[in-house]
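> Sequence and predicted structure are below.
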Amino acid sequence: MSNTRKTVMAGLTPGQKKNRRQVANWLYLVVSLLLVSLLVGGITRLTDSGLSITEWKPLVGIIPPIGEAQWLEEFAKYQQIAQYKHLKYGMTPGEYKFIFWWEWGHRLLTRIVLVIFTALPLMFFWITGKLERQVKWRLLGTLALGGLQGGVGWWMVSSGVGDSDLLYVSSYRLALHLILACLLIVSGLTLARRLESCQTPPASHGAHVFAGWLIFLILVQIYLGALVAGIRAGSDFNTWPLMNEAWIPAGLFDLQPWWHNFFENTMTVQFVHRSFAWFLIVITAVHAFWLQRRFPGTAHVFRAMLLLVLMLLQAMIGVATLLLAVPLNWGVFHQGFALVVLCYAVIHWVSCKGTLPVPSESKH
């Protein structure tokens, strides 16, 4: 263990170490539930369930329809929106119940995570004095981000209900909703890992900055993937490695103004997502081999190489998902494995950075 790490661990009392371990375990639980919620959200999107509940009722919305009359009332509200009129016309009440339960389950799960598994335990740890001052404000910021995420979720759904002529939720809002959820995972996992005592010394400043940029690039790629999902771009151009029988297909900038192509042209959106994936793999390889030169034989190199392998596996899953025209199981698998890559990149970055410093109130 390095002198820095020894200093950090020696400065903590047994009680502080125990508190850190308890808070870290709680955060791991929250992150795990957030990952489950994201997967449920992915299934909700792929089954076209996201607009099945046309109102936002944070409290009474927890209770699903009871009795046939209430079910028919909810169904009647859904029949007023554009998605039903143009895509789901003639749907039976039984089919409506299927999509309703996915959206209701997603909303319920996010409320449970935010209130029961996040806000209440935070109050407990705060009141019992188990939180260091530097941890308190980070957790409050994460909780505020969770509240914002819930608001953005309804803002996203509202884009496709009422008098809107959209058949699905806004792809812009969908992408923002997903990125905020990913930031919650990054925030919680980062703090949990930093509260633990790492078994290897931290790497250099340059190494952990490089690893941090990888997280940013992965988030960019997830954002691009959300744009693909939002406009159903994965259902077109289902060939690889050529796209529309060309390496650089014609029609990438057919829309005007030109920047609309990056958000609304299915060809351009998918092309950018494909291309950025290979750019990300190259940058990850550069990072891994750079660490091999600077820290040969260390756990940092092993983690970077494993991250590269995960990137390649994710690319293969993405290609298979594309070739199969995004069936439900492969679409969820592709999204889920992207979260695995993101989480492991966070673990790698924190390991390069090191344990959270000893709180100033403990230094004498």
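Alright, I've got the coordinates.

> from here on, contacts and neighbour counts on C-alpha atoms
Noted.

> and the residue at minimal distance from the centre of the chain, what does it touch?
Centroid-nearest residue in the chain: Cys182, 3.0 Å away (criterion: C-alpha atoms, centre = their mean). Going by C-alpha atoms under 8 Å, 6 or more residues apart in numbering, Cys182 touches 219, 339.

> can you give me how far the helix or strand where it lies is from the chain middle?
Per DSSP states H and E: Cys182 is located in helix 171-195. Chain-centre distance of helix 171-195: 5 Å, with C-alpha atoms, centre = their mean, to the nearest Å.

> Give me the next element, helix or strand, following it.
helix 205-230.

> take the one below as the second:
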Amino acid sequence: MWRRINPNFATFMDMQQNKQNKAIIIWLFTGVFMIIVQVLLGGITRLTGSGLSITEWKPILGALPPMNEAAWQAAFAKYQEIGQAKYINSHFTLSDFKGIYFWEWLHRNWGRLIGIVFFIPFIYFIIKKKIDKSMIVPMIILFLLGGLQGAIGWIMVQSGLNDEDLYVSHIRLAIHFIAALSLLWYTLWFALKLSIPQKNIVSAPSLRKLSGWILALLTLQLFYGAFMAGLHAALSASTWPTINGMWWPMGMFTQGGFLEDITHNPITIQFIHRGLAYLLTILIALWYFRARPFSQLDAVRAVALLVVLLQVLLGVLTVLNSQVKIPLGFALAHQFTGMALLMVLVWARFVTKK
């Protein structure tokens, strides 16, 4: 009632609520940052072929790397038993193995650190009664998403520890990637819910609907981004704006079935990935212009347009520089802006309501 009678009172209550939740907001945004780093480490792990270097899953003891020469030799010997070591990295020395081991070890340990950073403050906030009952269920969901992500990661790695598979399946990689982004999305949404005052949220049903469609399309695009990384599909066509000199490239839809082509054919996957990028750019530009009447959306619409244009530019540079191998710097920058675009669009959807 007071909110309807006195808008200043509503603003005051929002400010008080934000102050009360300040520590939780900082905690959640710290989690957002750590998830971003974890996804980037996953990208490095994939592009450096490091994902299968650690052949065991030890949740506690695995936090420590091999501590002496004998332990290193034992870990290397286990790696040499799988197909990737036999058929691709048969030339590896122990020093080479240590190089790929490092990235997988760091990726797993950063995941462990995320669990600690989420769990210990959560217990502290409960003891100090800083978390009210309405936050308990979202927190539990957040922990379940984190645990699910870790389980998917290990299942993915375990599937490649054999004599036949040289790499982890790009399908499993995409599922792992999208699960991580779901955790990022959920954590960011929860943080926004506690930090953005109601006065900054506008009633714009059509914009909210459009942002929902854009988010759905972006999710599909990110899935295809994981396909591109998993299959190193950029190497199949390192030209732009055409694909190997053609707008409708040869080699598409030649795998024997439509579903097989759109999920396993590198040329088809790159064609779809590029097409989705152009469509997303157009739709975000449309959202940008439709949001002009709302001054509260000036910041989010400017950032959204800037990030999508940067994302396209980095995608083009990654493709053009993928002559012999995929350039790690461009690929990671492209992946980072993809996550940034996701976060901006989550922000855009949050600040519009029905």
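Alright, I've got the coordinates. These numbers come from a predicted model, not from an experiment.

> TM value for the aligned chains?
For this chain pair, the superposition-based TM-score is 0.92 by TM-score structural alignment, normalised by the length of the second structure; 347 aligned residues with a C-alpha RMSD of 2.0 Å.

> Off-centre distance for stretch 154-165 of the first structure?
Using C-alpha atoms, centre = their mean, the offset of stretch 154-165 of the first structure from its chain centre is 22 Å.

> no wait, stretch 214-222 of the second structure
The mean C-alpha position of stretch 214-222 of the second structure is separated from the chain mean by 12 Å, C-alpha atoms, centre = their mean.

> buried sites along that stretch?
Across stretch 214-222 of the second structure, burial judged by 16 or more other C-alpha atoms under 10 Å covers 214-215, 217-219, 221-222.

> what do we get in the second structure for the residue nearest to the centre of the first structure?
Matched to the second structure by TM-score structural alignment, Cys182 of the first structure sits across from Leu181.

> for the second structure, which helix is longest?
For the second structure, the longest helix by residue count, based on DSSP state H, is helix 94-127.

> Would you check the span in the first structure matched by the helix or strand just after that helix?
Per DSSP H and E, the first helix or strand lying C-terminal to helix 94-127 of the second structure is helix 133-158. Aligned by TM-score structural alignment, helix 133-158 of the second structure falls on residues 133-158 of the first structure.

> Enumerate the positions of that stretch that are buried.
135, 139, 142-143, 145-146, 149-150, 152-158.

> and what of stretch 103-121 of the first structure?
Those would be 103-111, 113-114, 117-119, for stretch 103-121 of the first structure by 16+ other C-alpha under 10 Å.

> Those into TSV, with extra columns for distance to Gln16 of the first structure?
As requested, those are arranged in TSV below (distance: C-alpha to C-alpha, whole Å):
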residue	distance to Gln16 of the first structure
Glu103	41
Trp104	40
Gly105	38
His106	36
Arg107	36
Leu108	34
Leu109	32
Thr110	31
Arg111	31
Val113	26
Leu114	26
Phe117	22
Thr118	21
Ala119	22
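
> Quickly name whichever of these is closest to Ser49 of the first structure.
Glu103 (5.7 Å; C-alpha to C-alpha).

> ok, so what distance separates that closest one from Val31 of the first structure?
21 Å (C-alpha to C-alpha, to the nearest Å).

> quick one: the match of Cys182 of the first structure from Phe223 of the second structure, how far?
10 Å.

> Give me the nearest residue to Leu310 of the first structure, chain neighbours excluded.
Leaving aside its sequence neighbours, Leu310 of the first structure sits nearest to Val341 (C-alpha to C-alpha, 6 or more residues apart in numbering; 6.2 Å).

> in a strand, that's where that neighbour is, yeah?
No - judged by DSSP: H, G, I helix; E, B strand; the rest coil, Val341 of the first structure forms no part of a strand; its state is helix.

> my read: it touches Met311, true?
Yes - here Val341 of the first structure reaches Met311: they are 6.7 Å apart, a contact under C-alpha atoms under 8 Å.

> Of those two, which one has the most company?
Met311 (25 against 21; other C-alpha atoms under 10 Å).

> and the counterpart of the more buried one in the second structure, which of the three is it?
Correspondence of Met311 of the first structure to the second structure, assessed by TM-score structural alignment: Val308. Using three-state DSSP as the criterion, the local structure at Val308 of the second structure reads helix.

> Contact partners for Val308 of the second structure?
280-281, 284, 337, 341.

> pretty sure Thr72 of the second structure is touching Leu64, no?
Actually, residue 72 of the second structure is Trp. It isn't Thr. No - Trp72 of the second structure lies out of contact with Leu64 (C-alpha under 8 Å); the separation is 11.8 Å.

> out of the two, which sits in the busier spot?
Trp72 (16 against 10).

> Check the spacing between the counterpart of the more buried one in the first structure and Ile53 of the first structure real quick.
Matched to the first structure by TM-score structural alignment, Trp72 of the second structure sits across from Trp71. As judged by C-alpha to C-alpha, Trp71 of the first structure and Ile53 of the first structure stand 11 Å apart.

> picking up where we left off before, next, give me the two most distant ones among the buried residues of stretch 133-158 of the first structure.
Val135 and Ser158 (34.9 Å).

> That's all I had, so thanks and see you.
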